[in-house]
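**Student:** here are the coordinates; sequence isn't available:
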């Protein structure tokens, strides 16, 4: 440069120029050391999620449920339906409530709705059947939908003798839409007998007679043996019917 100084503006950064060696390129390490570091891109913090023991997705948690309280059936004639279930199955009325406050309509999502509801406890059951009659009913799309229609479709009750139950239903003039039949497959449900019928409002109700222990194990059911071949065994809990 012949001893001359290069002009530099105030505040301007400059990189020192390394002397060049004839026939050699400047060392890369020296160039890196000479480079002036600039501000790098900011790293965004990773989002934090509330982790709950047992959860499967970030930020979600399972709702603790303490049991099934009731099965609700809306009816246009509450007294008729209550008399039907108490008379046919021996159900007990445990509640009879008038729901007339604005809070009720707000809670069910139908502002201004009022209703009367009755809770029925069936023998041997902890879950109750809730019958409700609204002052104003919404028209159902298909009140007599078949068993394969989407949605909550039927109420299932256990009985000890499906044949006797079927005879009682027909004697009362009720519509038996299917059965009684006995399940042969799968093996886990073999021997289960069941039928479907409709209550006075057209709702589907299923009656299930669980298999005997011998039938569930693949042996002939005592109820199908010739007379004198032995008494039937005690019925066990409901099988896994298809």
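**Tutor:** Ah, there it is. Only a predicted model underlies this, so the values are computations on that prediction, with no experimental measurement involved. Numbers count the residues shown, from 1 in each chain.

**Student:** contacts and neighbour counts: CA atoms only from here.
**Tutor:** Will do.

**Student:** residue 178 is in contact with residue 166, correct?
**Tutor:** No - taking contacts as CA atoms under 8 Å, residue 166 lies outside contact range of residue 178: 10.3 Å.

**Student:** and the two? Which one has more around it.
**Tutor:** Per other CA atoms under 10 Å, whichever of residue 166 and residue 178 has more neighbours is residue 166, with 19 against 11.

**Student:** put this next to the first one:
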């Protein structure tokens, strides 16, 4: 087996066009293609339920793939005819946030907030084994409620003294 990295992250959103607008303005994402366009019939029934493990009434109504500059894709999904929970927060079980490495944390945070996100505090120093003079992070909430971490660690980190293995980043 040879895992090479993250190909894409799937995100269910209430409005694919609004989410696309946010991701383009906030992160320079680029639309690659629509797997399921708005003018196509929804995907539903036993095949959809079996493939995704969603409730039997759920209908996929939009699927769009975007690419982040120098990073993985973000696949947007929209469903109807199904009750939906609020977006997960970090205390919920399961995948809880998307972390994006950035070169300029302050400029990126300003851009993301201007695009419609809400900052969950001010940028803070990375702690413990990730510490370094310029190593910082901040969490934001997207317009649809998902959590994104923005982080940068240009300085050496203390964990690097304990192992030759390095965490991957673009």
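**Tutor:** Noted; the coordinates are in hand. All figures in this text were calculated on a predicted structure; none of them were measured in a lab.

**Student:** overlay them and tell me the TM-score.
**Tutor:** Put the two chains on top of each other and the TM-score (TM-score structural alignment, normalised by the length of the second structure) is 0.74; 151 aligned residues with a CA RMSD of 2.6 Å.

**Student:** so what's in contact with residue 166 and residue 178 of the first structure at the same time?
**Tutor:** residue 195 (CA atoms under 8 Å, 6 or more residues apart in numbering).

**Student:** mind listing what the equivalent of residue 208 of the first structure over in the second structure touches?
**Tutor:** Aligning on TM-score structural alignment places residue 208 of the first structure opposite residue 151 in the second structure. By CA under 8 Å, 6+ apart, the contact set of residue 151 of the second structure is 99-102, 105, 135-138.

**Student:** again, but for residue 20 of the second structure
**Tutor:** So residue 20 of the second structure contacts residue 31 (CA under 8 Å, 6+ apart).

**Student:** what's the match for residue 185 of the first structure in the second structure?
**Tutor:** So residue 185 of the first structure corresponds to residue 128, using TM-score structural alignment.

**Student:** neighbours of the closest residue in space to that match that isn't next to it in sequence, how many?
**Tutor:** Using CA to CA, 6 or more residues apart in numbering and skipping the chain neighbours, the partner closest in space to residue 128 of the second structure is residue 158 (7.5 Å). A count of neighbours around residue 158 of the second structure, defined by other CA under 10 Å, yields 14.

**Student:** list the contacts of residue 158 of the second structure.
**Tutor:** Contacts of residue 158 of the second structure (CA under 8 Å, 6+ apart): 128-132.

**Student:** make it 7 Å
**Tutor:** 129-131 (CA atoms under 7 Å, 6 or more residues apart in numbering).

**Student:** please enumerate the strands of the second structure.
**Tutor:** 8-12, 30-36, 43-44, 59-67, 73-80, 98-101, 118-119, 124-125, 136-141, 147-152 (DSSP state E).

**Student:** which of these sits closest to residue 24 of the second structure?
**Tutor:** strand 30-36 (6.3 Å; CA to CA).

**Student:** residue in the second structure paired with residue 75 of the first structure?
**Tutor:** Using TM-score structural alignment, residue 75 of the first structure pairs with residue 13 in the second structure.

**Student:** that match - nearest residue in space that isn't next to it in sequence?
**Tutor:** For residue 13 of the second structure, the spatially nearest residue (CA to CA, 6+ apart) is residue 78, at 5.6 Å.

**Student:** ok, that neighbour touching residue 59?
**Tutor:** No - the pair residue 78 of the second structure / residue 59 is not scored as a contact, 8.4 Å apart, by CA atoms under 7 Å.
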